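> Just a sequence and a predicted model for now, questions to come.
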Amino acid sequence: MAEDCGIPGSLLKVERQTLYEVDGVPMMRRFFEYNEKIRNFEAKPDDVLIIYVARNAKDVLVSYYFFHKLNLRMPETGSWEEFFESYLSGKVAWGSWFDHVTTWWDIRQRQQVLYIFYEDIVQDPQRVIERVSPFLGRTFGRTVIDEIMKHTAFSNMKDNPMTNFSNLPWFNLKVSPFMRKGKVGDWKNHFTVAQNERFEKEYQRRMAKTSLRFTDDL
């Protein structure tokens, strides 16, 4: 029966997880169980370089919905309409998109954080590479940059088992590939007019006090 529904037999023993709250943020079980160790981890600031990649909220919603659908270790999504509401209210794994992107934006100058945008990677990958390399203390020549651009091109990553996660037994790729489209603006194929209006209203409210700006169409 499950095979007929598109679920391979190897996936039948994988159980969808429930979420646990950690300081008001919904977390997966493993993060909940190891929360104390994570909190007590100490690293010297000079030893840690963080590259934070942010993506516009609407495309993240769509991507996250399909990620939940294909990843049988993630909580159930419910319908698109239900997941839309859960995402907008921050009641999804790892919490609110708004809190996540603005918190990292606010600390980017106090810590060694390079804040880059997914949309910039799509539009001008070479420019992003040229920002990343000095941050890592490296200098890349033209040949190396070309190789990086080749191997990180979405079409190549989609065909690469090391990046498309086709070898993970709990990913049901019959539902959706892990590397779906990689485009900016795919949200327009999923949001209704009413959902977009509702989203925009909440977005403007939550982002009113930050200088952080995103592009949701190219």
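Structure's in. What do you need? Model, not experiment: these values are computed from the prediction.

> okay, CA-based contacts and neighbour counts for the rest of this
Will do.

> contacting residues for His68?
74-77 (Cα atoms under 8 Å, 6 or more residues apart in numbering).

> Asp216 too?
56-59, 119, 184-185.

> okay if I get those residues as a markdown table plus distance to Ser89?
Converted to a markdown table, those look like this (distance: Cα to Cα, whole Å):
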| residue | distance to Ser89 |
| --- | --- |
| Asn56 | 16 |
| Ala57 | 12 |
| Lys58 | 14 |
| Asp59 | 16 |
| Glu119 | 24 |
| Val184 | 23 |
| Gly185 | 21 |
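
> Can you flag the buried ones in these?
56-59, 119, 184 (16 or more other Cα atoms under 10 Å).

> Okay, and which of those map to helices?
57-59, 119 (DSSP state H).

> ok, back up a step: out of the contacts of Asp216, the closest to Pro177 would be?
Closest approach between the contacts of Asp216 and Pro177, by Cα to Cα: Asp59, at 15.9 Å.

> got another, please set it beside the one above:
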Amino acid sequence: MVLMSLHAGTSLLQEVVFLVSQGADPDEIGLMNIDEQLPVIEYPQPGLDVIQVIYMARNPKDLVVSYYQFHRSLRTMSYRGTFQEFCRRFMSDKLAYGSWFEHVQEFWEHRLDSNVLFLKYEDMFKDLGTMVEHLARFLGVSCDKTQLEVLVENCNQLIEQCCKSEALSISSCRVGVWRDVFTVSMNETFDAYYRQKMAKSDLSFDFYL
């Protein structure tokens, strides 16, 4: 089992998946070494045998804000340019991991494969119950209605903890954070580019909740 998110809340996804699969206490998650059981595919592990993949996609406007903050937080080779410059590099596919648009559409095409679970980051805040139910089914976790409700509540508690502990000046975990950063001009340019790159795909995102 590996996770793929291209910096769309990788750590949060990892902890939610671990909680659902193990029934762990959300207060204890931070004390556990979950990397061994749930490796992230972006960080190769020796001898990793890819059997199942959980992929999480996030709307690209929020993602580029989070990605910018991630680059700014790096102790080595930390990015010191403006967000506008960073966003232009994102749209020009000049950041690490290549084109987000190609990456997300390639996995979307495999969303019906039995060994792939395609999730959207925004669903953790819009419809957590359905997302946890899908996760449990994919992970082979058997639970009745009451047990599912407990899982959903625990996941909700975990998500709230992660968002409250956000150390950055802008809480990059919330949906719609891009509205605090994008100028009108940047938003218009990004929208035009987004429509062009996603024109042939039926994949859609929630930019507002």
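Perfect, I can see it now. This structure is a prediction, so every number in the text was calculated from the model and none was measured.

> TM-score for the pair, please.
Put the two chains on top of each other and the TM-score (TM-score structural alignment, normalised by the length of structure 2) is 0.69; 166 aligned residues with a Cα RMSD of 2.7 Å.

> OK, contacts around the counterpart of Gln52 of structure 2 in structure 1?
Taking TM-score structural alignment, Gln52 of structure 2 has Leu49 as its aligned residue in structure 1. Leu49 of structure 1 sits next to 112-114, 136 when contact means Cα under 8 Å, 6+ apart.

> okay, the residues you listed in a markdown table with distance to His151 of structure 1 and secondary structure next?
What follows is the contacts of Leu49 of structure 1, written out as a markdown table (distance: Cα to Cα, whole Å; DSSP: H, G, I helix; E, B strand; the rest coil):
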| residue | distance to His151 of structure 1 | secondary structure |
| --- | --- | --- |
| Gln112 | 26 | coil |
| Val113 | 24 | strand |
| Leu114 | 21 | strand |
| Leu136 | 19 | coil |
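
> Can I have the buried ones of the residues you listed as a ChimeraX selection?
ChimeraX command restricting the contacts of Leu49 of structure 1 to the buried ones, with burial defined by 16+ other Cα under 10 Å:
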select :112,113,114
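
> Adding distance to Asp146 of structure 1 as columns, could you present the contacts of Leu49 of structure 1 in JSON lines?
As requested, the contacts of Leu49 of structure 1 are exported to JSON lines (distance: Cα to Cα, whole Å):
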{"residue": "Gln112", "distance to Asp146 of structure 1": "26"}
{"residue": "Val113", "distance to Asp146 of structure 1": "25"}
{"residue": "Leu114", "distance to Asp146 of structure 1": "22"}
{"residue": "Leu136", "distance to Asp146 of structure 1": "18"}
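
> ok, now which ones touch Lys120 of structure 2?
Contacts of Lys120 of structure 2 (Cα under 8 Å, 6+ apart): 56-58, 205.

> Against Asn71 of structure 1, how distant is the corresponding residue of structure 1 for it?
Aligning on TM-score structural alignment places Lys120 of structure 2 opposite Phe117 in structure 1. Counting by Cα to Cα, to the nearest Å, the gap from Phe117 of structure 1 to Asn71 of structure 1 is 25 Å.

> and what of Phe214 of structure 1?
According to Cα to Cα, Phe214 of structure 1 and Asn71 of structure 1 sit 27 Å apart.

> ok, the two, which is more surrounded?
Comparing Phe214 of structure 1 with Asn71 by other Cα atoms under 10 Å, the one with more neighbours is Asn71, at 22 against 12.
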